[in-house]
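Student: Quick one: sequence plus predicted model below, questions after.
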Amino acid sequence: MEQQTTYYELFQRSLANPEAFWQQYADAVPWYTPPRRILSTDAGGLTRWFAGGRLNTCYAAVDYQVENGRADQPALVYDSPVTQTIRAYTYRQLQDEVSRLAGGLRSLGVGKGDRVVIYMPVVPEAVFAMLACARLGAVHSVVFGGFAPHELAIRIDDAQPKVVLSASCGIEVDRVIPYKPLLDAALRLASHHPSRCVILQRPMQPALLHAGQDTDWQALVHDAQPAGCVPVDATDPLYILYTSGTTGKPKGIVRDNGGHAVALRFSLDAIYDVKPGEVFWAASDVGWAVGHSYIVYGPLMHGCTSVLFEGKPVRTPDAGTFWRVVQDHRVKVLFAAPTAFRAIRKEDPEGQLKKKYDLSSLTYLFVAGERCDPSTFHWLTDLTGLPVIDHWWQTESGWPMVANMMGVEPVPPKPGSSARPVCGYDVQILDEDGNQLGPNQEGNVCVKLPLPPGCLPTLWNNTEGFRQAYLSRYPGYYLTGDGGYIDEDGYVFIMGRVDDVINVAGHRLSTGEMEEILAGHPAVAECAVMGIACDIRGQRPIGLVVLKDGVQIQEPQLESELVALIRERIGAVASFRSVAIVKRLPKTRSGKILRKSIRQMADGIAFTVPSTIDDPAILDEIRMVLQTRHIGLAFADTDTAI
């Protein structure tokens, strides 16, 4: 990062002349062919970065590092307390693993532009798989290991992969989760059928492989000839990552190669203040955008050592696990969700376990994935004495949109704020009519176009859906879907979603999809799902249901059946556990369910009863139900354990 440059100077340059600004940082990327144009629009009028440039993301992350003095430096450190395994891979070893897996995929017919779905736990082979796809110019789509078959099938049908890469099982704190039966069920549900499934056999629970469909991972790699890197266009897709949409149909976020490489290199330096050779740990899953950007691609392209952690912040074996990993691997930057630290605080409120470990290497704690509440911020700051940097971004952006840029000019934090817009992001707060609001006025958080490099250029096979979801509401702006405000000092405060997508421990989930599932139960006439505050996960969904006339069913039985339906269709990540039977739902005269009022009631937030409500007495009935069931922080809810 340039010396003696203030945040304001750098930020203003990024908005005033984005072409010149990003040209400078593109020079750090090892292009095969430099781009002809820095910023342009495609035939559909959408923003594209670095058109005409040719590169390979795997080359930038692996081979280039080997060729430039990092062959024997650790690239990836796998730390798995659930399997009691620690294993390090140098950049040279990583190159060998990735090139042979790429050769195996090539032998199965995978080539440039083909899609590969990766359905795996947090193991080194998942990283190898992502990089191997990038090496071939194939497009990968990572789906959380253990995700429900229905959700996996939707993604298979949308991406239409030539091959699926998976594992026999995943390891949780107290159980083994077989993946193969879930994958087989998804393939039965899906209309598209991949030509081959490659299965990594884990000794904890090997899977039965089906002749003609499945290939053993180790056998494939053993027999493979290493594959080289295939040049791709900067505007070619690197991966698809699905996120929940308000319609219940997942949206395939596309990440291109060129803008992604430039943005991540810039962010490691400017935001995280990490240098080549230093240790970066994003305590995430490879299925998240965080895992893509800051476990795999970002640290490796920057020449860092990246920690890959298979475990939980607690019970593996205790709430000191994070501090142990920092000590053992000399981590400089730790990036985790506030959920993780809330779980640690719950089990070790005084931070006694931290005292056992040497954290002298740790310089910064970054949190994202959901809003970091002031209580957690203060606890973590007091416990560690380190800068705690809350920063905000989305799957769509792929890298931070609002942050305290530690590599440029750090500013004093404000609890509840993610600090200031990152270079390239012209963040504005707009009212319902598209007017820009002043300081401390809450409205829709938007970004004036063009979005900087690294952000989604479109949705997979759904350009019109991209326009409708993000660009149509306010012409000339990207609609983030979040509400918030900017204070008089330029600090951005993100207050939560303005649509019906909720954030459960960093997972964006559609309440509309959950309502559709609940409504399919034969006893349910009407239902509403909303996200309420949760001490551990930030938010968790609850369901209110109205029974069909004449139906006789006990509330515990119905709750159990509905919880099971959500778990089957969406998965345990939904953290859906609470259902209450009500006589009726509060609505406006036009029929809109007052979900926000119910959420505020459960959270103990004062609210004004909308003037458009059909019958104010209904809210009193709902309050009694929530209080009787102890649902919500306002009613002494105790059902928030990990």
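Tutor: Structure received.

Student: For the rest of this, base every contact and every neighbour count on C-alpha atoms.
Tutor: OK.

Student: Quick one: name whatever helix or strand follows the host helix or strand of Val116.
Tutor: Using DSSP states H and E, Val116 falls within strand 115-120. Counting by DSSP H and E, the element after strand 115-120 in chain order, helix or strand, is helix 124-136.

Student: can you list contacts of the helix or strand that that next one is followed by?
Tutor: Once the chain leaves helix 124-136, the next helix or strand it forms, by DSSP H and E, is strand 139-144. For strand 139-144, contacts defined as Cα atoms under 8 Å, 6 or more residues apart in numbering pick out 112-121, 130, 133-134, 152, 159, 237-242, 285-288.

Student: Report the contact partners of the spatially most central residue of the chain.
Tutor: By Cα atoms, centre = their mean, the mean C-alpha position of the chain lies nearest to Trp288, the distance being 3.4 Å. Applying Cα under 8 Å, 6+ apart to Trp288 gives the contacts Phe144, Thr395.

Student: Over to Leu353?
Tutor: Ala319, Gly320.

Student: And for the one 4 residues further on?
Tutor: Residues touching Tyr357, when contacts are defined by Cα under 8 Å, 6+ apart, comprise Trp323, Arg324, Gln327.

Student: between these, which is nearest Arg70?
Tutor: The nearest member of the contacts of Tyr357 to Arg70, counting by Cα to Cα, is Gln327 at 22.8 Å.

Student: helix/strand/coil for that closest one?
Tutor: Secondary structure, DSSP: H, G, I helix; E, B strand; the rest coil: Gln327 is helix.

Student: doesn't Leu359 make contact with it?
Tutor: Yes - judged on Cα atoms under 8 Å, Gln327 makes contact with Leu359 at a distance of 5.6 Å.

Student: and Ser611, how many neighbours?
Tutor: By other Cα atoms under 10 Å, 10 other residues sit near Ser611.

Student: In contact with Met182, which residues?
Tutor: Actually, residue 182 is Leu rather than Met. Neighbour list for Leu182: Gly146, Phe147, Ala148, Pro149 [criterion: Cα under 8 Å, 6+ apart].

Student: That one belongs to a helix?
Tutor: Yes - Leu182: assigned to a helix according to three-state DSSP.

Student: quick one, strands of the stretch 151-300 of the chain?
Tutor: All strands of the stretch 151-300 of the chain, identified by DSSP state E, counting those that start in this stretch, fall at 163-167, 169-171, 176-178, 196-200, 214-216, 232-233, 237-243, 251-256, 279-282.

Student: Next one for the comparison:
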Amino acid sequence: MTDSSVMPEAPNPYTAAADRAAADPERFWLQAAELIEWTTPPTRALDDSRAPIYRWFPDGELNVCHNALDRHVAAGRGDDTALVYDSPVTDTVRRFTFAELLDEVSRFAQALADQGVGKGDRVVIYLPMIPQAVVAMLACARLGAIHSVVFGGFSAHELAVRIDDTAPKAVISTSCGIERSRVIEYKPLLDSALDLAREQPDFTVIVQREQHRCELIAGRDFDYEELLAATPDGAPCTPVAATDELYVLYTSGTTGRPKGIVRDAGGCAVALAWSMPNLFDLRPGDTMFTASDVGWVVGHSYIVYGPLLAGVTTVLYEGKPIGTPDASAFFRVVEDHQVNVFFGAPTAMRVIRKEDPEGRLIGKHDLSSLRAWFQAGERLDPDTYEWTTRVLRQATGDDIPVIDNWWQTETGWPIASNPIGLQRYPLKPGSPTLPVPGYQVDVVDAAGRAVPPNEDGLIVIRLPLPPGTMSTIWGDDDRFVSSYLSAYEGCYLTGDSGHLDEDGYVYVMGRTDDVINVAGHRLSTGVMEAAIASHPAVAESAVIGVHDETKGQMPRAFAVLKDIPDLDVEQVKSELVAKVRSEIGPVAALRRVDIVDALPKTRSGKILRKTMREIADGQTDVVVPSTIEDPEVLERLRPALEG
């Protein structure tokens, strides 16, 4: 008999998975692909013939909607709950079984098909957090159509930009969105967007809500319920190539040009199906509550596709973290629906903390079903991590892990996380823990050289990126390569800075570009500057993201005005705030504009936004670039930055 005391220790499941994914990605991901039902199973995992643009499962064929719904019904789980719609703003809770959701999705898919929507067509979805948003996404996937969800808070202008970029066959919207104190009419926004857009859909579908019904334009607008009532039979699933587009989702770039992130069908399905048990420790019969929006990538991945692909019940929540009715809203949902894993944003926790600093309201709810509390969308700062950990311990008596995880719209699923379904690691405040298997994360200096542990640098990921990450930018492979893949050979440039510690833990410290994170919404300062610069009185402007305790960052604008006699400066400030709100939407949250006589620049004309931001954030070790053109300009600006 072998003496077990001298047997070598087996690697833990995380280490084994990470090593296999790095050493033999072909075998690793083909094995992961077995989690999916394929019309034509892939025989190859990776196509590198067009490197640095890679394709996953190039000879595979599937339908994502079939995997999210049909196969669970066929396996005898038709009566299990697939979707819980919880809407405190309308005092509604509705549950859909897999069979009920399949019925509505398939019939709506047929209704779209009857109006000419087919494989490869684009459909823009402009809806709040209502079940029809999930139905519309899955109906598009069922037909092989490509959906592009636009967050309901965006303006008519931003909606028009996305309509022009995707040239959709149809737009699906609603009569209104509902907040705790007001009803927001969507139809006027949609009509204005279509007036602005060059591209015009063949038709629109409008979900009429009882809180406000809108007028429909004959011949263009169809009523959602009337379409369903006239469509008794559902559409079958249309097989698509694994490399075909599942959806286009827009993210903020540093210019005004739209940047449509393309997610392919096969890679997305495999990655999300693999992530549910391995990263979140969720399996059929479990429940996940992701407090996000289907307009963002978190909503795509972990409200809709991830849970349903894995046969996990998903909660669709229409409401805010506070005021519906109080700061314990999320925790009430956990209790009511026996949620096992929560997924939200640090901003929400800061808002809850402001309303309920001692967590007394939270403690009124039974959270015994809860196993983990995930956070993403922005950096989970140590203070918010410690507070959340404390109030959850206070409410449950257990150490519920509060897990940061870092990813991007571009990656579609976590780059770094604590992989509790494989191996639970000790948590370190300020770190999302370790790279997820399939991601090979490095930190380099400006020259592309690896930096030592605990030294900040640029975070890059070695190519190929794993399945489920972006396959290109919509209609622009060249821009995909130039924006993400050309800075360092063989690497994807994340646009984030940070470091790895001696244990390999990832620390993400901030953005390296001019995209700011306001309450989890990535917003381009360049787009805000363009809006401000279009005002006839503005000669030049700069927008920076300044640290905010609640929202992570808030935009601050600085404008140089033209020499116009008798100009009402205060009026101009008000107009600039209103202009940004009109062109970008209230999510931009711009409230302060400072009028200055000049902006600090380098000799080559680049505005010193990073230096301005560091001063505004109160950093004491700000290094002013030696290439500054006129140091006096910065000194004159300093009181406004520090104020």
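Tutor: Received it, and whenever you're ready, just let me know what you need. Worth saying up front: this structure is predicted, and the values here are computed from it rather than measured.

Student: In the stretch 1-150 of the first structure, what residue spans correspond to helices?
Tutor: Using DSSP state H, counting those that start in this stretch, the helices of the stretch 1-150 of the first structure run over 7-16, 18-26, 57-58, 64-65, 91-107, 124-136, 149-159.

Student: Pick the most deeply packed of these.
Tutor: helix 57-58 (a mean of 28; mean count of other Cα atoms under 10 Å).

Student: and whichever residue in the first structure pairs up with Arg122 of the second structure, how many neighbours?
Tutor: The alignment partner of Arg122 of the second structure in the first structure, by TM-score structural alignment, is Arg115. Using other Cα under 10 Å, Arg115 of the first structure has 25 neighbouring residues.

Student: Tell me how far Ile177 of the first structure lies from Thr458 of the first structure.
Tutor: 34 Å (Cα to Cα, to the nearest Å).

Student: So between the two, which is more surrounded?
Tutor: Thr458 (22 against 17).

Student: Report the separation between Thr433 of the second structure and Trp407 of the second structure.
Tutor: To Trp407 of the second structure, Thr433 of the second structure is 12 Å away according to Cα to Cα.

Student: The residue opposite Leu493 of the second structure in the first structure once aligned: which element?
Tutor: By TM-score structural alignment, Leu493 of the second structure lines up with Leu479 in the first structure. Using DSSP H and E, Leu479 of the first structure falls within strand 477-486.

Student: re earlier: quick one: the helices of the stretch 1-150 of the first structure as TSV, columns for distance to Thr612 of the first structure too.
Tutor: Below are the helices of the stretch 1-150 of the first structure laid out as TSV (distance: least, Cα to Cα, whole Å):
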stretch	distance to Thr612 of the first structure
helix 7-16	42
helix 18-26	46
helix 57-58	54
helix 64-65	62
helix 91-107	59
helix 124-136	51
helix 149-159	37
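
Student: How about the contacts made by the closest residue to Met120 of the first structure other than its chain neighbours?
Tutor: Using Cα to Cα, 6 or more residues apart in numbering and skipping residues adjacent in sequence, the residue nearest Met120 of the first structure is Gly145, 4.5 Å away. Contact partners of Gly145 of the first structure, counting by Cα under 8 Å, 6+ apart, are Tyr119, Met120, Pro121, Gly170, Tyr179, Gly287.

Student: neighbours around the last one, how many?
Tutor: Applying other Cα under 10 Å, we find 21 other residues in the vicinity of Gly287 of the first structure.

Student: What of the fifth one?
Tutor: The criterion is other Cα under 10 Å. On that basis, Tyr179 of the first structure has 26 neighbouring residues.

Student: Then the second one?
Tutor: The local packing of Met120 of the first structure (other Cα under 10 Å) involves 29 other residues.

Student: hang on, it packs against Ile171?
Tutor: No - taking contacts as Cα under 8 Å, Met120 of the first structure lies outside contact range of Ile171: 10.9 Å.

Student: what range in the second structure matches stretch 318-327 of the first structure?
Tutor: With TM-score structural alignment as the criterion, stretch 318-327 of the first structure aligns to 326-335.

Student: With stretch 272-290 of the first structure instead?
Tutor: So stretch 272-290 of the first structure sits over residues 280-298 in the second structure, by TM-score structural alignment.

Student: how far away is Val117 of the first structure from Glu516 of the first structure?
Tutor: Distance from Val117 of the first structure to Glu516 of the first structure, counting by Cα to Cα: 26 Å.

Student: who has more neighbours, these two?
Tutor: Shown here are Val117 of the first structure and Glu516; by other Cα under 10 Å, Val117 has more neighbours (28 against 16).

Student: quick one: what's aligned to Ser14 of the first structure in the second structure?
Tutor: Aligned by TM-score structural alignment, Ser14 of the first structure pairs with Ala21 of the second structure.

Student: ok, its match to Asn278 of the second structure distance?
Tutor: For Ala21 of the second structure relative to Asn278 of the second structure (Cα to Cα), the value is 14 Å.

Student: Quick one: residues contacting the closest residue to Cys58 of the first structure other than its chain neighbours.
Tutor: Using Cα to Cα, 6+ apart and skipping the chain neighbours, the partner closest in space to Cys58 of the first structure is Arg135 (5.1 Å). Neighbour list for Arg135 of the first structure: Asn56, Thr57, Cys58, Tyr59, Ser99, Ala102, Ala227, Gly228, Cys229, Val230 [criterion: Cα under 8 Å, 6+ apart].

Student: which one among these gets closest to Gln539 of the first structure?
Tutor: Thr57 (35.3 Å).

Student: how about the helices in the stretch 351-500 of the second structure?
Tutor: Using DSSP H, counting those that start in this stretch, helices in the stretch 351-500 of the second structure cover 382-396, 477-480.

Student: Check which helices and strands the shortest one sits against.
Tutor: Looking back up the chat, that one is helix 477-480 of the second structure. Counting contacts by 3 or more Cα pairs under 8 Å, 6 or more residues apart in numbering; DSSP states H and E, helix 477-480 of the second structure packs against strand 472-473.
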